[in-house]
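> What follows is a predicted structure for the sequence shown.
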Amino acid sequence: MNSGAGGTETRQPALWTPGRVARLLGVSPITLRSWDARYGIGPSVRVQGRQRRYSDSDVARLRRMRQLIDEGVRTREAALAVRGSAGGALAPGSGLELEEATEELRLATMATALDESLAAEGAASTWQNVAAPVLRSLGTRWERGEECFAIEWGLAAEISAALNRHTYARGPARTVGSVLLAPCPGEHHVLPLEVLRAALAERGVAAVFTGAPAGRVMTLDLADRLDPAAVLLWAMTTATADTGLAGTLAARGRTVYLAGPGWNPATTELTVVNDLDSALDVLPLNDRSAGDL
């Protein structure tokens, strides 16, 4: 068919949606976005009123990059190879690096990314800017009906392990006079407590974490035996917020703080903290935790 004055047809280049490219390459759209953000290997065509599209040449580069990765080339080197550049160094321990490794369940890479971020930025920043955003992204996908249990488990496990390494690298934990961090009975979402313990360790504050699940009897017994400077009770939901346990601890003379979205400040006289910074502000800074090991 002819068109235009010259009698020749102008062929429009093929445009690929991110979803179609992801299926072609056998990766997730999240991985495509991370490659674009980190390496500049992304869609080059802007369509008015719509998201960017991949051209045939964009797809060819990505297919070559995927081939190199399958052959054992690291993602960064594969990206640099298809770009034809030796530059473009990547920031270690970034959220994008963690997201990409999580998507492909590369546990060793996840551990390295977390360790590097913790060493460079500390526990609070690593949690807020690197780990938690990836967890929230997985939570959103789960709510949409996507099956991502395996990678969510892998990420949570590696975050916990990295926080433990970071905490214990700062010396042995003290017990007497420490801060006791305890989830309420039935509470299994305890990563925020592990983050808090690591952040306290960075400040030289001794903290004992009970782990999960922690029953009422065990928490009360630990409080009696360890004589902590403070007890922080964590509840993710109203269903697990145990006001009875909090009241018993307070009645026994313990300084008690309540943390997590499960607590309602209007229904308690105890101090409720809703974020990491607030918890670090109110907890004792080693007044009593500098004693014997």
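Everything's here; your move.
> Could you use CA atoms for every contact and neighbour count after this?
OK.
> could you pull out the helices for the stretch 1-150 of the chain?
For the stretch 1-150 of the chain, applying DSSP state H, counting those that start in this stretch gives helices covering 18-25, 29-39, 56-70, 75-83, 95-103, 107-121, 123-126, 132-143, 149-168.
> let's bring in a second model and compare:
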Amino acid sequence: MRSTEIGGGSVIMPATTISGLVHAAANLDTDAVSGAVRTSIASYGVTRTWEWLVSPAWHAVRDSRHDTDVSERLFTRAVAQVLMTVRSPLDRLPVLVLMACTPRERHVLPLEAFAAALAEVGAGSCVLGTRVPSPAVVAATRRLLPAVTVIWSQTGDTADPRQIRTLLTACPGVEVIAAGPGWGDAALPAVTVSAALKLTLVRISTGGGHTSGPITTTDHEGITT
């Protein structure tokens, strides 16, 4: 079992719940995956559901001996649809956080979770999706004028520092977070480097936006993978 603090008390997330979610994905049972995630969000919220249920189940699905491509596709789609339902009431709000995957990154689910977590604190966001080329990120940043632009990389193979440099050059003054475990020791300009996304969530939920200048930090809590 795994436990986390919720409202000052400890809540246990049974390993059987995680294994049940993995089993549902292996059986291509979309309704079971969606139902479990929806129920957990109603009880514990998006961030805790991601950290303690969805993320470990997602890793297990990807590591399982089943037809992982099909199972992972179904799992990702089912979870993303639930997360987008959480976000939908805020679709017309100004975009405070713009998110995109690097040009070679196909794992967008952590960004969908982060967008839903932002929605829970009343912050609007926009997720551009997977494999987003640099010109598209620049164009969206210029058009939407977000407080923060987040670029996600899941693995070192997909981290592309050139995209960060291009964005900073084309949009001077923009706050950029190079998010995800893929960035690792990548040679980046002075931007926020975060293994997780709690840093942005806290900043937005407390009314923050742009910082006084670029910073470099590593945050290991919140929306991780």
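That came through fine. The structure presented is a predicted model; accordingly, all values stated were derived computationally and were not measured.
> Redo the helices of the stretch 1-150 of structure 1 as a markdown table? Include distance to Glu187 of structure 1 and mean neighbour count.
Shown next, in a markdown table, are the helices of the stretch 1-150 of structure 1 (distance: least, Cα to Cα, whole Å; neighbours: other Cα atoms under 10 Å):
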| stretch | distance to Glu187 of structure 1 | mean neighbour count |
| --- | --- | --- |
| helix 18-25 | 37 | 15 |
| helix 29-39 | 30 | 17 |
| helix 56-70 | 40 | 17 |
| helix 75-83 | 38 | 19 |
| helix 95-103 | 25 | 23 |
| helix 107-121 | 25 | 19 |
| helix 123-126 | 22 | 21 |
| helix 132-143 | 18 | 15 |
| helix 149-168 | 15 | 18 |
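> Show the contacting residues for the corresponding residue of structure 2 for Ala101 of structure 1.
In structure 2, Ala101 of structure 1 lines up with Ala24, judged by TM-score structural alignment. The contact partners of Ala24 of structure 2, taken as Cα atoms under 8 Å, 6 or more residues apart in numbering, are 30, 32-33.
> Looking at these, which is nearest Ala196 of structure 2?
Val33 (23.9 Å; Cα to Cα).
> I'd say the closest one and Val79 touch.
Yes - between Val33 of structure 2 and Val79 there is a contact at 7.1 Å, judged by Cα atoms under 8 Å.
> you'd agree Glu5 of structure 2 is in a strand?
Yes - under DSSP: H, G, I helix; E, B strand; the rest coil, Glu5 of structure 2 sits within a strand.
> Run a quick neighbour tally on it.
By other Cα atoms under 10 Å, the residues close to Glu5 of structure 2 number 10.
> so what's it up against?
By Cα under 8 Å, 6+ apart, Glu5 of structure 2 lies in contact with Val11.
> and it, how far is that from Trp52 of structure 2?
To Trp52 of structure 2, Glu5 of structure 2 is 11 Å away according to Cα to Cα, to the nearest Å.
> Also Ala24 of structure 2?
17 Å.
> Check Ala25 of structure 2 too.
Using Cα to Cα, Ala25 of structure 2 is found at 17 Å from Trp52 of structure 2.
> Tell me the buried residues in the longest strand anywhere in structure 2?
Criterion DSSP state E: the longest strand present in structure 2 is strand 95-101. Residues 95-101 are the ones in strand 95-101 of structure 2 that count as buried (16 or more other Cα atoms under 10 Å).
> now the end-to-end length of stretch 50-64 of structure 2.
In stretch 50-64 of structure 2, first residue to last residue: 19 Å (Cα to Cα).
> Residues contacting that stretch, please?
Here stretch 50-64 of structure 2 has contacts from 2, 4, 13, 17-19, 21-22, 25-26, 37, 68-69, 71-72, 75-76, 113, 222-225, using Cα under 8 Å, 6+ apart.
> which residues touch stretch 115-125 of structure 1?
By Cα under 8 Å, 6+ apart, the residues outside stretch 115-125 of structure 1 that reach it are 92-94, 126, 130, 162-163, 166, 195-196, 198-199, 202, 276.
> now stretch 117-125 of structure 2
With Cα under 8 Å, 6+ apart as the criterion, stretch 117-125 of structure 2 contacts 45-47, 86-87, 90-99, 115, 201, 204-205.
> Adding distance to Ala22 of structure 1, write the contacts of stretch 115-125 of structure 1 out as TSV.
Converted to TSV, these look like this (distance: Cα to Cα, whole Å):
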residue	distance to Ala22 of structure 1
Pro92	25
Gly93	25
Ser94	22
Thr126	28
Val130	24
Ala162	30
Leu163	33
His166	36
Val195	34
Leu196	37
Ala198	37
Ala199	38
Glu202	41
Leu276	37
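> out of the helices of the stretch 1-150 of structure 1, which comes closest to Gly253 of structure 1?
Closest of those to Gly253 of structure 1 is helix 149-168, at 28.6 Å (criterion: Cα to Cα).
> Provide the angle between the direction of the closest one and the direction of helix 107-121.
40 degrees (axes from the mean of the first three to the mean of the last three Cα atoms, to 10 degrees).
> close enough to count as contact, Ser160 of structure 1 and Leu196?
No - in this structure, Ser160 of structure 1 is not within contact of Leu196 by Cα under 8 Å, at 11.7 Å.
> from memory Ala173 of structure 1 sits against Ala198, does it?
No - in this structure Ala173 of structure 1 lies outside contact range of Ala198 using Cα under 8 Å: 11.0 Å.
> so how far is Thr219 of structure 1 from the equivalent of Val127 of structure 2 over in structure 1?
Under the alignment (TM-score structural alignment), Val127 of structure 2 maps onto Phe209 of structure 1. Distance, Phe209 of structure 1 to Thr219 of structure 1, by Cα to Cα: 10 Å.
> Between the two, point out the one with more neighbours.
Using other Cα under 10 Å as the criterion, Phe209 of structure 1 and Thr219 rank with Thr219 on top: 22 against 17.
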